[in-house]
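> for reference, the sequence and a predicted model appear below.
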Amino acid sequence: MYRVTVLTLLMWTSNAEDITVKSGDDVPLPCQGPRDANITLLEWNRSDLKTDDYVFFLRGDQPNESFQDPSFRGRVQLMDPQIKNGDVSVILKNVNTNDTGTYECQVSVRGKESELINTINLKVEDSGQTSGRDEDGNMRGHVGLIVGLTGVIVAAAAVVFILMIYRRERNHLPPHPPSIC
């Protein structure tokens, strides 16, 4: 029994699809259920969620946000709301590094138990942007660049000021007295 379980886990892991995206992107999570079947239940799970809530939950033909983890509410939708040809792929919007994890798509069809269809290992990388808008929509900027440029401008102004004073003083010096030899 132990060997079968390990073999099954290895097969699931090897069949897992790896997706890497940048923070802020929208990412499709593909899942193909049985074609021409009456899908009665769709569950998108993430194995490391600390709650029993789902990434996305659909019973019948209606998504149900009350079973959805709060961090995913309003950010997950079916790619094809009519689920034509068994396509139960979803789009996860505005991903962030907290969305990194293993996602599982499980489907139930009328008269059968839930079946694992697809496993996705999602890795969200920090976009590395230091400008643009943050996750709350507020502007953010290159603080280090601004401070550095300000320092350069102040230093350049100080050099110009010192040079102006030096020239002015040099022009107002009395001529040198003649040397006595």
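Ah, there it is.

> contacts, neighbours, all on C-alpha from now
Noted.

> centre-most residue in the chain?
Among the residues of the chain, the one closest to the centroid is residue 23, at 2.2 Å (C-alpha atoms, centre = their mean).

> spatially nearest residue to that one, not counting backbone neighbours?
The shortest distance from residue 23 to any non-neighbouring residue, by C-alpha to C-alpha, 6 or more residues apart in numbering, is to residue 96 (4.6 Å).

> would you tell me what the next helix or strand after the longest strand along the chain is?
Counting residues, the longest strand found in the chain (DSSP state E) is strand 115-125. Per DSSP states H and E, the first helix or strand lying C-terminal to strand 115-125 is strand 132-133.

> next helix or strand past that next one?
Next element after strand 132-133 (DSSP H and E): strand 139-140.

> packing partners for that next one?
Packing partners of strand 139-140 (3 or more C-alpha pairs under 8 Å, 6 or more residues apart in numbering; DSSP states H and E): strand 132-133.

> quick one: the strand it packs on to chain centroid distance?
Put simply, strand 132-133 sits 14 Å off its chain's centre (C-alpha atoms, centre = their mean, to the nearest Å).

> who are the packing partners of it?
Right, strand 132-133 is packed against strand 139-140 by 3+ C-alpha pairs under 8 Å, 6+ apart.

> please, where are all the strands along the protein?
17-22, 27-29, 39-46, 56-59, 62-63, 76-78, 90-92, 101-109, 115-125, 132-133, 139-140.

> residues contacting residue 31?
With contact taken as C-alpha atoms under 8 Å, 6 or more residues apart in numbering, residue 31 is in contact with 87, 88, 89, 90, 105, 117, 118.

> alongside the first one, take a look at this:
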Amino acid sequence: MAPFLLLLFLLSKAASDEIVVVQPGDNITLNCKAPDPSNIVLKWIRPDLEPKNNYVFFCRGSQPQTGNQYDQFKGRVELMKVDLENGNISIILKNVNYNDNGTYECRVLSGSRRRKREVDPLTTIKKIQLQFTDPGSKDKNSTPAGRYVGLAAGVAGVMFAFVVAVVSVRKYKRLRDNRPGTPADDKAGDVQLL
């Protein structure tokens, strides 16, 4: 039963992150909404890229900062200005390529001011997995994520069927052992006579 629960946990974690499927050359929107739009400090990162203090996109209010932006994103990322006052802090990534494949995190300032000892006062509020379709595919259903989800669903189905089979066999054995005239009842009767 423990492996089944572990699989459910892993599937729920994977389902909580958004997957965006793209093709090279697409312009895509990575959606994010700030819980408190009054004083926005926004940072989009790719945790797999080095150095860690760099970013995909960073802005205070509506003023983008490019000082520590990764070179591969310079000139290709912009903040959606639509509905910014209501917390829409989505970004547009232009002309995506295979190097853009990965997980993007939308982070905002947690609390109204920085704490001096805190290394990163920003809180991740959304994760987006950017994936490309297979080059020969005409549809967007043949992504690695699609195969992973399909495999996980298949494994979950097999595990569920196994659990149902085990429970059914146990119930059947319990019912069979409790019928009158079974060898288990005769042995119990012999013990009482002694």
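Received it, and whenever you're ready, just let me know what you need. Source: prediction; values computed, not measured.

> which of the contacts of residue 31 of structure 1 sits closest to residue 28 of structure 1?
When the contacts of residue 31 of structure 1 are compared for distance to residue 28 of structure 1 (C-alpha to C-alpha), residue 90 wins out at 5.8 Å.

> quick one: the nearest residue to the closest one once chain neighbours are set aside from residue 119 of structure 1, how far?
Nearest residue to residue 90 of structure 1, sequence neighbours excluded (C-alpha to C-alpha, 6+ apart): residue 78, at 4.3 Å. Distance of residue 78 of structure 1 to residue 119 of structure 1, given as C-alpha to C-alpha, to the nearest Å: 17 Å.

> who has more neighbours, the two?
residue 119 (24 against 18; other C-alpha atoms under 10 Å).

> look up how far residue 64 of structure 1 lies from the more buried one.
21 Å.

> what does residue 44 of structure 1 give?
Distance, residue 44 of structure 1 to residue 64 of structure 1, by C-alpha to C-alpha: 12 Å.

> now the helix or strand containing residue 185 of structure 2, how far from the chain's geometric center?
According to DSSP H and E, residue 185 of structure 2 maps onto helix 183-193. In terms of C-alpha atoms, centre = their mean, the centre of helix 183-193 of structure 2 is found 58 Å from the chain centre.

> okay, and the common contacts of residue 44 and residue 64 of structure 1?
56, 57.

> who's more crowded, the two?
residue 44 (26 against 13).

> what does that one correspond to in structure 2?
Using TM-score structural alignment, the equivalent of residue 44 of structure 1 in structure 2 is residue 44.

> show me what contacts that match?
Taking C-alpha under 8 Å, 6+ apart as the test, what residue 44 of structure 2 contacts is 55, 56, 57, 58, 104, 105, 106, 107.

> report the buried members of these.
55, 56, 57, 58, 104, 105, 106, 107 (16 or more other C-alpha atoms under 10 Å).

> with adjacent residues omitted, what lies nearest to residue 60 of structure 2?
residue 41 (4.5 Å).

> burial measure for the one you found, as a count.
So residue 41 of structure 2, with other C-alpha under 10 Å, has 20 neighbours.

> isn't there a helix covering residue 7 of structure 2?
Yes - judged by DSSP: H, G, I helix; E, B strand; the rest coil, residue 7 of structure 2 forms part of a helix.

> before we move on, what SS does the closest residue to it other than its chain neighbours have?
In this structure, residue 7 of structure 2 finds its nearest non-sequential neighbour in residue 156, 7.1 Å apart by C-alpha to C-alpha, 6+ apart. Under three-state DSSP, residue 156 of structure 2 falls in the helix class.

> what do you get for the one 3 residues further on?
Counting by three-state DSSP, the backbone at residue 159 of structure 2 sits in helix.

> secondary structure element holding the residue nearest to it when sequence neighbours are not counted?
Nearest residue to residue 159 of structure 2, sequence neighbours excluded (C-alpha to C-alpha, 6+ apart): residue 4, at 6.6 Å. If you go by DSSP H and E, residue 4 of structure 2 is part of helix 2-16.

> list the buried residues in that helix.
Buried-residue list, helix 2-16 of structure 2, by 16+ other C-alpha under 10 Å: residue 7.

> so the residue nearest to residue 60 of structure 2 sits right up against residue 59, yeah?
Yes - contact criterion C-alpha atoms under 8 Å: residue 41 of structure 2 and residue 59 qualify, at 6.0 Å.

> one step back: okay, among the contacts of residue 44 of structure 2, which ones form the most distant pair?
Across the contacts of residue 44 of structure 2 (C-alpha to C-alpha), the longest gap, 12.9 Å, separates 58 and 104.
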